[in-house]
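[1] Need coordinates for the following:
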Amino acid sequence: MWALAMASAAFALTALALVTTSASFDGRTQRDTARGPLLTDNRQQATALWKEAVDSFGTSPHGIVYVEPLKAGTPPPPGLSRWPRPGEVFLSPELARAAKDNNSLDRYGRYAGPIDKQGLRSPSERLAYARPAHAPADPTAASWQYITGFGQLFPMNQEIYPHTKAQTAGVIAVLMAVPALALLVVATRVGSATRDRRSHLVNALGASWAHRAVINVGEAFVPAALGTLVTLVPAAVLLATDVRLPFTGYIVDATDLRHAWPQLIASLAASLVLTLLLVVALHRVQRTKTATRPSTYSSHLPKWRLALCAAGVLAIAFSQYAPKGPDVAVFLAGTVLMWAMLPSAIAMLSVANGKRIAASGYREGNPGRLIAGRWTAAHPGVLVRLSVVFIIGIGLISHLQVWNSRLGDSAAAAEELTQRVGDTLFTVSSSNLAPGTTGELARALPDGTHLLATTAHPEGERPRIELAGSCPDLAALRLPCPATARPVTTRDPRLQELAAPYQGHLTVRAVKGALPTGRANQSLIVAADKPGRQAEVEKAAYAVLPGINVETPGESWVIGAHEKNRLNHWLYLFGGTGLALLLLTGLISAAAEFVRIRGGLAPLSVLTGNTRVFRAIATWYLTVPLLIATAIATFITNWHSLFFVVSLREGKFSWPVLATAAIGFSLAAVTIGLLAAHSARRAAPSWRPEAD
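    This next block holds a predicted model:
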């Protein structure tokens, strides 16, 4: 009953996740459409100016939308009660929290308040609406766009979660629905021997499938309904308040789910109905035409499963030679086939091994090995249900590690770059930089910082980068002040990093007046005498030129790598839930087997006169086959992970992670055997002969 209740809850939880996903995407689309700017080329019809930019706090990027109303009475963007006044900024709650943590609440102007969640894609979105202190003199030259209002779907402030509703639902289906279904199948068949005998009996008495269905539904309805009702607790929380999902930091908007309450009720009801239908489907009997005697059948594994497993292995091996594009599909298809059928293949191997164990026990007069070997050969389905957790669990853990390494290498390299330089060197870039702007920026920068210009010369046999600045700024960096470009050597790690892409060649020249800007190979840098000045530098730069980009060397790489890495957090959320369901499936399978072993082995204490036989049987029947499954799964995972790395064309395989997973599952195999023996030993004293 409890197993079926847990399985029903897992199935209903998956349905809740799917409905929440659908409702969240629908709400995001509606809010995206409501706040999207209506662009126009007609200056006379325009009601406001609009410009989008991107910035970051730490490794988390956010969007900045600059607005400038042109006509009185124009409605502000959704989420704002009014237009920002000159020099003001509205921040989303998440962005305001990050700004406070980075001492940058006034980076884009005076903080005017939070953006209401009706104007955000999700409550966790980081977005700012800012208005420059001075209206742009030439909006077109400053990359402003004319708008007539808001109300169309516009791809602004794209989050790093690029998947669509269908893709997300597919991930949930694979990582949550499949394990939940496996748990439901196992729970439905727990203690099925008695129910199978009952089904055969009523079948022999002339009952139809409808009669048997009524009996099975009547038995399963209470635990299945209980599991579904338990899921109403997280559903009520999601309906009552915004919930931050673990690992991801994403906040689910309760309003979206409230709008989808009919779908929520329907999905939970459907999960209950499907649970009951599966219970009925898994308790079918074969009605024979020639006899009414209750029939039984022995467990056996069809040979076609072994053939499919071999086909999956071949598909993985030959996917490397397939054309680019189809190679991924071939690899994934082979992976699914191999992992789905590998438990059956290992169970067939255990059946053959069980026959040898039984023969050895018979020759040596060892009742433990004799019984264990015969049970192993007679019940391969038990080994399939138990080993599936070991095999898929080891593979899933190792493949998560490979996927993480694929996204983590670039982040590590980029972070190493930023650690060498720190926050004492900043690149400043904008398509609207002009000599007057650079002069204003130089005056706005705080004391202890120096503005210089760089000009890249990557062509020729001797590429170089030229550094230009005023004599005081060059002297602060311990550089000469030549009138013409002159090669220099420096021990300053910031300048060494700047010249590294050009074989370390750096030239310096002094300029009077405005710094050179405007060409494609020219940019500005700011050097600080001491760390901790980033907030001040960025505030000064944004006050001079809205939309300007200020970052440390390699910062964009670090941000991009970390944002890709955050995709793994969704994998942890869905995959971790699926793995937990898979482990629960294994525990229920093991518990059901303990019950069967306890009833079957208890009489042996009378026949053998001791209880040591229980440990021998449990070891050879459960522990040894599961250790074999772990060893084979470890070998196959190592082989398959190498192909996985080749398929991804990046990442690396970690033997320590695989070894840790193998050791953990090996200990689990030993524990299952010990618990099974202990269960039988405790049941032995209370066993009494029965006429069954």
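[2] contacts and neighbour counts: CA atoms only from here.
    Noted.
[3] which residues does residue 367 contact?
    Residues near residue 367 by C-alpha atoms under 8 Å, 6 or more residues apart in numbering: 361, 613.
[4] now it: how far from residue 145?
    86 Å (C-alpha to C-alpha, to the nearest Å).
[5] and if you look at residue 591?
    66 Å.
[6] can you check residue 213 too?
    Taking C-alpha to C-alpha, one finds residue 213 at 66 Å from residue 145.
[7] Next, the buried residues of stretch 348-367.
    Buried residues in stretch 348-367, defined by neighbour count with 16 or more other C-alpha atoms under 10 Å: 348-351, 353-359, 361-362, 367.
[8] sorry, that was for stretch 172-179
    Across stretch 172-179, burial judged by 16+ other C-alpha under 10 Å covers 172, 173, 175, 176, 177, 178, 179.
[9] Centre of the chain to that stretch, how far?
    13 Å (C-alpha atoms, centre = their mean, to the nearest Å).
[10] That one: end-to-end distance?
    This stretch, stretch 172-179, spans 10 Å end to end (C-alpha to C-alpha).
[11] who touches it?
    11, 14, 17, 18, 574, 575, 577, 578, 579, 581, 582.
[12] of all those residues, which two lie farthest apart?
    18 and 582 (19.0 Å; C-alpha to C-alpha).
[13] between these two, who's got more neighbours?
    residue 582 (25 against 21; other C-alpha atoms under 10 Å).
[14] Can you give me every residue that contacts the more buried one?
    179, 180, 182, 183, 389, 393.
[15] now residue 506
    464, 465, 466, 467, 487, 488, 489, 499.
[16] Could you measure from residue 539 over to residue 110?
    11 Å.
[17] again, but for residue 527
    26 Å.
[18] Pick out whichever of the two has more residues nearby.
    For residue 527 versus residue 110, neighbours defined as other C-alpha under 10 Å are more numerous around residue 527 (23 against 18).
[19] ok, that one touching residue 426?
    Yes. With contact defined as C-alpha atoms under 8 Å, residue 527 and residue 426 form a contacting pair (6.5 Å).
[20] just to revisit the earlier point, which one among the contacts of stretch 172-179 gets closest to residue 203?
    residue 11 (30.2 Å).
[21] Following up with a second sequence; could you model it the same way so I can compare the two?
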Amino acid sequence: MSGNTRQWARDLWLGVRLAVSGGASGWTRTALTAVGIGLGVVVLLLAASVPQAMSGRGERADARSTFGAEVSAPADDTILVQDVWTEYRGERIAGRELQPEAGQDSTAVPPPGVSDFPAPGEVLVSPALARLLDSPNGELLAERLDYRRVGVIGDEGLLGSQELYYYLGVDDLVADSTGTRVDHFGDPPSLDSEVSPALILLVLVVAVVLLMPVPVFITTAARFGGERRDRRLAALRLVGADVRMTRRIAAGESLVGAAVGVLLGGLLFLAIRAPVAGISVSDTSFFLSDIVPGWPLTVLVLLVVPLLAIGTTLFAMRSVVVEPLGVVRQASGGPRRLLWRLVPALLGIGLLLPLLGDFSGTDSSVVQAIVGVVLLLSGATALLPWLVERCTARLRGGPVAWQLATRRLQLSSGPAVRAISGITVAVAGATALYMLFDGVRAAETTETGADLDRAQVEVVAWTADSALTEPLVEELRSTEGVQRVLPYIDSEAVPRVGGEGAPNEEPAYLRVGDCATLAELARIEDCADGEVYQAPAPDGWEISPSKPGDVLDLGAAPDGPEGERIQWTVPDGVRDVEPRDSPAGRLAYGLLATPGALEGQLPTDGSTRMLLQADVDAPDTLELLRNAVWAAPVEGQVWKLETSRISDELANIQIGMVVGASGVMALIAASMLVTTLEQLRERRRLLSALVALGTPRATLGASVLWQTAVPVVLGLALASGIGVLLGAMLMSLVRLPLGSWLAFLPMAGAGAGVIALVTLGSLPLLWRLMRPDGLRTE
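    Below is the predicted model:
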């Protein structure tokens, strides 16, 4: 080992000893630094676990998939399967019906997580579904899934710990009709769905915005107790240490806090894994074994965090002169320079400008966009100290509390700026993210056209056989919370028959319902049973209307011999009416007939749709309707009508954004509280001296609040401006119309709210420190 290496090692070790042997003060500083760094490490480890979590979830989805496993001929190892699903109080409950074709002699392999196929009428459920069925909140669902439970599905057969999933044994599936014949499980889907560049950019910005505040908080925590450390270093200079030695000793002290912070962060990460695994957000959850960071990312976190802490300490000492007789840090130096602080923001703008209107989602454009966003957000952190210094330098006069606050900021605004730098980055990023998300949501949202004043629920039965659907209609009418049910038969592809009985290639469309129902599908006046109406299709659809004399095939005759078909001739006197969107937002064009016009020969091909006026705000109405449809002898579905619908990709991004933002805001609040407490501890003697001189506590308390409020207002103003600029550029990248210019208001409000809560949380320590006995020393 060379002499320089031994000297480095001795100096670092001395710094370590000073950090752990400095008494209560040294341990307090180390503990505060460790807590601040530990909170950031938790977030980094959680972020590093995302690839593993998504990979595990995808592997289990592939293992139970039957995509590509279809076979044509039955065999001893073939199974008929059908995917089914229902919804309960906003939670999607998916399942799969299983029917081994060889019965008890089947050699088929059960799906993952299942040891044996359930017999007809038996069900295997996930642990989360079992808990829901056994809870008082799941009584209505238990009525719907009233099967004999014979076990639970293992973890390897579920996507997540909170997934609501089941396997049901049946014996009534028919191949190529109600069931699909497969011979194994585990063929992953090979379809690659294309994601729009706007969604790709949105995902990138979400990741950057959620992670950007973390290094800011880590560097802030690494500078805790800087003034006390510098005084200790001055004492070392007095006994012979040179400038380089003091810096190495300071690096050793920071290394201790960083190492303890990494250890604490690792322990906190292990402690929160189980609660995180128990959380389900919009049907998305993970197992405990999924929440494991990959080794490369873990090693990167373990190396980068201590190096970042040491680098921050050395960078902070560049403007501090540690001499044997004291520390020179408060001598008035030159003002902060603006030019170099503009460089990150200008570089970020320079990288984003070439992508305006031309972001394709390729690897190169993705890297360029990420770097540009990071640099522009970093510009907010670089500009904030200059802005606070220039603005506070012009403040004069005012009450005593105001003067104490402004004078403190004029002498040293660094600690106050560092305390809010993280929230500044978060607000700037969140403002840009909100603008981009709002633009993407407008592009990815589909207006359904539903009229919630006319109906709130639509029930669809996948048959037009009135013998099967009429009991269901009566059951729905008697359901609690339902005021009105309007059923009609929807035959959307009824073949027309020419003069010799040959089917015509062009389909006809027929809706059959009473006058009250038809009035919801078209603008009909003076309706009477026996009437037939013609609602033309929109221009450009190239759909020819049915004419009187056309013979329509309505499906198989329910009571006739096999092969007999119901045929109906379009009568004379068909009245033209103007079509209108149904309450469900569906345009009903074609023939609209009352039952009397068909002389009792109702269609059997097609579906039956029921428009319901119901109290959907009542917690049980939708579940009672779903139970009625589930128990009916027909397959059907219950839909709560909505005026708009967003894409599944955007919904998943929104879920991730909400979860991530909640975690980052918690990190922001906790880290700022730690930072504020450390600053108050550093100024204990000053506060005690002012109290001893007779300064009222209320005045000191107000001055501390003003010291926080002034940088906060300036930081939020800067963050709002940069956030709006970044948001406008991101929207231009993917050619979204510019808008949401006031997106900074809720973001700035949330940031101010977090700071207010942190300030209130620090008041108890402030009152405790404002006592004359704080001047005692040894």
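[22] thinking again about what came up before, kindly reformat the contacts of residue 506 of structure 1 as CSV containing distance to residue 202 of structure 1, secondary structure and neighbour count.
    Output for the contacts of residue 506 of structure 1, formatted as CSV (distance: C-alpha to C-alpha, whole Å; DSSP: H, G, I helix; E, B strand; the rest coil; neighbours: other C-alpha atoms under 10 Å):
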residue, distance to residue 202 of structure 1, secondary structure, neighbour count
464, 90, strand, 22
465, 89, strand, 24
466, 92, strand, 19
467, 92, strand, 26
487, 97, strand, 14
488, 96, strand, 11
489, 94, coil, 13
499, 86, helix, 20
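[23] is it possible to export those to TSV including distance to residue 443 of structure 1?
    Shown next, in TSV, are these (distance: C-alpha to C-alpha, whole Å):
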residue	distance to residue 443 of structure 1
464	29
465	25
466	23
467	19
487	28
488	27
489	29
499	27
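[24] now, among the residues you listed, which is nearest to residue 687 of structure 1?
    The closest of the contacts of residue 506 of structure 1, once distances to residue 687 of structure 1 are taken by C-alpha to C-alpha, is residue 499, at 83.4 Å.
[25] check contacts around the closest one.
    Counting by C-alpha under 8 Å, 6+ apart, residue 499 of structure 1 touches 464, 465, 505, 506.
[26] Residue 581 of structure 1 matches what in structure 2?
    Superposed on structure 2 with TM-score structural alignment, residue 581 of structure 1 falls opposite residue 667.
[27] pretty sure residue 529 of structure 2 contacts residue 515?
    Yes. Residue 529 of structure 2 is within contact range of residue 515, at 7.0 Å (criterion: C-alpha under 8 Å).
[28] shared neighbours of these two, which are they?
    Residues touching both residue 529 of structure 2 and residue 515 (C-alpha under 8 Å, 6+ apart) are residue 594.
[29] so which of the contacts of residue 506 of structure 1 comes closest to residue 654 of structure 1?
    Ranked by distance to residue 654 of structure 1 (C-alpha to C-alpha), the contacts of residue 506 of structure 1 are led by residue 499 at 35.1 Å.
[30] which residues does residue 569 of structure 1 contact?
    Per C-alpha under 8 Å, 6+ apart, neighbours of residue 569 of structure 1: 247, 248.
[31] That one: which element?
    helix 555-601 (DSSP states H and E).
[32] what does residue 383 of structure 2 give?
    helix 363-392.
[33] what's the following helix or strand after that helix?
    Next element after helix 363-392 of structure 2 (DSSP H and E): helix 400-411.
[34] Between helix 363-392 and that following helix, find me the angle.
    Counting by axes from the mean of the first three to the mean of the last three C-alpha atoms, to 10 degrees, helix 400-411 of structure 2 lies at 130 degrees to helix 363-392.
[35] Could you pull out the buried residues of helix 400-411 of structure 2?
    Those would be 401, 402, 403, 404, 405, 406, 407, 408, 409, 410, for helix 400-411 of structure 2 by 16+ other C-alpha under 10 Å.
[36] That helix: average distance to aligned residues in structure 1?
    On superposition with structure 1, the mean distance recorded for helix 400-411 of structure 2 (mean C-alpha distance after the TM-score superposition for structure 1) is 7.1 Å.
[37] Next secondary structure element downstream of that helix?
    helix 414-444.
[38] Which secondary structure elements does that following helix sit against?
    If you count contacts as 3 or more C-alpha pairs under 8 Å, 6 or more residues apart in numbering; DSSP states H and E, helix 414-444 of structure 2 packs onto helix 197-211, helix 213-222, helix 363-392, helix 648-682, helix 697-733, helix 744-769.
[39] For that helix, buried residues please.
    In helix 414-444 of structure 2, counting by 16+ other C-alpha under 10 Å, buried: 415-441, 444.
[40] Count residues in the vicinity of the spatially closest residue to residue 324 of structure 2 that is not a sequence neighbour, would you?
    Nearest non-adjacent residue to residue 324 of structure 2, counting by C-alpha to C-alpha, 6 or more residues apart in numbering: residue 238, 4.2 Å away. Residue 238 of structure 2: 14 surrounding residues under other C-alpha under 10 Å.
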